[in-house]
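[1] can't give you the sequence, but here's the structure:
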């Protein structure tokens, strides 16, 4: 059974987005907020505010960057994306 912290209401081993709680932290934030020791999927270990973790404000250590959408107007017939080649456009 996972270790349970009664006051802050979390279990060691809980996962939130790319974080996994691996232990307790002595760090305290503003307004005495609770921090937990977390490990990102890239392996980096960091103290993360539990409230931000549960709200989804902290999703990774920064190793995951948002993917920028491709502007459809910049794509031309004949453009190559990996093994795919644009042959035709289909507009809704």
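    Thanks, I have the structure now. Given the structure is predicted, the values throughout are model-derived calculations rather than measurements.

[2] only C-alpha atoms for contact and neighbour calcs from this point on.
    Noted.

[3] look through the protein and tell me its longest strand.
    strand 19-28 (DSSP state E).

[4] so which elements touch the next helix or strand after it?
    Counting by DSSP states H and E, the element after strand 19-28 in chain order, helix or strand, is strand 34-40. The criterion is 3 or more CA pairs under 8 Å, 6 or more residues apart in numbering; DSSP states H and E, and the helices and strands that strand 34-40 contacts are strand 19-28, strand 45-49, helix 50-55.

[5] below is structure B, check it against A:
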């Protein structure tokens, strides 16, 4: 296990990533999640969930002026429902508006 850790640290050093970011998963986060669920005998995470997560992270990074609701509920509800998944929102916004 230590060999694997040292290899990971070397890879981080080559790419200029400080060790303090050891537990930050991107850009391999999706690959890691799918490996992790596979280790537990579960199917990979659905592609639409990965897209929704990536879009959420991108949105959070671009919020320079504080918290505001810029989420396209209709688009993501359509994506979720097209995959045969019952909408988790029950008619409510995916995100609460910030006050």
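    Structure received. Nothing here was measured: the structure is a model prediction, and the numbers come from that model.

[6] care to give me the TM-score?
    Once the chains are laid over each other, their TM-score by TM-score structural alignment, normalised by the length of structure 1 reads 0.22; 41 aligned residues with a CA RMSD of 4.8 Å.

[7] returning to what we had before: highest mean neighbour count out of the helices and strands packed on strand 34-40 of structure 1?
    strand 45-49 (a mean of 19; mean count of other CA atoms under 10 Å).

[8] show me where structure 2 has its helices.
    Secondary structure of structure 2 by DSSP state H: the helices cover 2-14, 29-39, 47-62, 73-82.

[9] kindly reformat these as CSV containing mean neighbour count.
    Below are the helices of structure 2 laid out as CSV (neighbours: other CA atoms under 10 Å):
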stretch, mean neighbour count
helix 2-14, 12
helix 29-39, 14
helix 47-62, 12
helix 73-82, 14
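
[10] number of nearby residues for residue 5 of structure 1?
    11 (other CA atoms under 10 Å).

[11] ok, for it, nearest residue in space, not its chain neighbours?
    residue 11 (6.6 Å; CA to CA, 6 or more residues apart in numbering).

[12] turn the helices and strands packed on strand 34-40 of structure 1 into CSV, columns for distance to residue 36 of structure 1.
    Converted to CSV, these look like this (distance: least, CA to CA, whole Å):
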stretch, distance to residue 36 of structure 1
strand 19-28, 5
strand 45-49, 5
helix 50-55, 6
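
[13] out of these, which is closest to residue 80 of structure 1?
    strand 19-28 (34.9 Å; CA to CA).

[14] quick one: the closest one to strand 45-49, angle?
    70 degrees (axes from the mean of the first three to the mean of the last three CA atoms, to 10 degrees).

[15] tilt between strand 19-28 of structure 1 and strand 34-40?
    Orientation check (the same axes, to 10 degrees): strand 19-28 of structure 1 against strand 34-40 gives 140 degrees.

[16] which strands and helices sit next to strand 19-28 of structure 1?
    Partner elements for strand 19-28 of structure 1 (3+ CA pairs under 8 Å, 6+ apart): strand 34-40.
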